[in-house]
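Undergrad: Below is the structure, and that's it, no one-letter string:
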């Protein structure tokens, strides 16, 4: 693991301050990360369910954290693809959490998956796969 939980939290606060709106980093390991998002009325869509964009943002930032755990603090690593399947309705007003895991990391790309859970439910509410572009060494 190239970065600690505290180092990554500090980095995200300094380099990605808007990221706090997309959840908080809870745990970090080599190639994985866990995040949590409190859910309030601003995260709900008509019908009383957590909005897709809320779950997508949490999945994206969780994968960014997982990737940085492996490659170090590289601010210019960016999402090139995000595919998400919504599996079941989350509990309204219950926090959601994401567990991201890297599947493969090369010199220029990282691929991983994220399961999103609604607190109080055992089964995932969404599953996402993401690809990140990793900038060349000279741009890090």
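TA: Right, received. Where do you want to start? Predicted, not measured: the structure shown is a model, and the values here were computed from it. Residues are numbered from 1 along each chain as shown.
Undergrad: CA only for contacts and neighbour counts going forward, please
TA: Will do.
Undergrad: any idea which residue sits dead centre in the protein?
TA: Residue closest to the average C-alpha location in the chain (Cα atoms, centre = their mean): residue 62, at 1.8 Å.
Undergrad: That residue contacts residue 98, correct?
TA: Yes: between residue 62 and residue 98 there is a contact under Cα atoms under 8 Å: 6.6 Å.
Undergrad: about what we covered before: the residue nearest to the centre of the chain belongs to a helix, doesn't it?
TA: Yes: under DSSP: H, G, I helix; E, B strand; the rest coil, residue 62 falls within a helix.
Undergrad: Okay, helices next: where are they in this protein?
TA: Assigned by DSSP state H, the chain shows helices spanning 5-15, 52-71.
Undergrad: so of the ones you listed, which one's packed in deepest?
TA: helix 52-71 (a mean of 24; mean count of other Cα atoms under 10 Å).
Undergrad: this is the other structure I want to compare:
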């Protein structure tokens, strides 16, 4: 399988289509069916007590799967989440970005299924795991 979009194209797509959240994320690594996406943690991502909020981590997982799908199928803005679940396993490390390691498990004509492990930057144990399904628009 080959990539249909590279890092620069995905970054430009996010900036054009999702300017409200694009600055929150950075692509650390891209390969066929895989992406590592970084949430650049700032004050707005924190919940009381100073830890990264669940909605911020869910957004990271959702964007990681979305970008992994687009990297494989090309710029189709109407690919949408149809299912998502997340398990929060431990408190993220204070003051560190969250890195999502995403892999697509299935990329079909209509659906894509992916798995995401999220880590505090530089920490070996994951803080959360997410599973997402995306609907791919007809071509």
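TA: Structure received. Since this is a predicted model, take the numbers as computed values, not measurements.
Undergrad: And the residue nearest to the centre of the first structure? What does it align with in the second structure?
TA: Using TM-score structural alignment, the partner of residue 62 of the first structure in the second structure is residue 64.
Undergrad: show me what contacts its match?
TA: Contact analysis of residue 64 of the second structure by Cα atoms under 8 Å, 6 or more residues apart in numbering lists 35-37, 100-102, 116.
Undergrad: how far away is the closest residue to residue 71 of the second structure other than its chain neighbours from residue 28 of the second structure?
TA: Using Cα to Cα, 6 or more residues apart in numbering and skipping the chain neighbours, the partner closest in space to residue 71 of the second structure is residue 5 (4.5 Å). Residue 5 of the second structure sits 15 Å away from residue 28 of the second structure when distances are taken as Cα to Cα, to the nearest Å.
Undergrad: Would you mind telling me which of those two has more residues around it?
TA: residue 5 (20 against 13; other Cα atoms under 10 Å).
Undergrad: Translate the more buried one into the numbering of the first structure.
TA: Per TM-score structural alignment, the equivalent position to residue 5 of the second structure in the first structure is residue 3.
Undergrad: Double-check its match against residue 66; I have them as touching.
TA: No: assessed by Cα under 8 Å, residue 3 of the first structure is found out of contact with residue 66, at 10.2 Å.
Undergrad: residues shared between the contacts of these two?
TA: Joint contacts of residue 3 of the first structure and residue 66 (Cα under 8 Å, 6+ apart) do not exist.
Undergrad: Distance check, the closest residue to residue 1 of the first structure other than its chain neighbours against residue 85 of the first structure.
TA: Closest residue in space to residue 1 of the first structure, ignoring its immediate chain neighbours: residue 30 at 4.6 Å, by Cα to Cα, 6+ apart. For residue 30 of the first structure, the distance to residue 85 of the first structure (Cα to Cα) stands at 25 Å.
Undergrad: where exactly do the strands run in the second structure?
TA: 25-31, 34-39, 80-88, 98-107, 111-120, 126-135 (DSSP state E).
Undergrad: Would you reformat those as a markdown table and include distance to residue 59 of the second structure?
TA: Shown next, in a markdown table, are the strands of the second structure (distance: least, Cα to Cα, whole Å):
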| stretch | distance to residue 59 of the second structure |
| --- | --- |
| strand 25-31 | 10 |
| strand 34-39 | 9 |
| strand 80-88 | 11 |
| strand 98-107 | 11 |
| strand 111-120 | 11 |
| strand 126-135 | 11 |
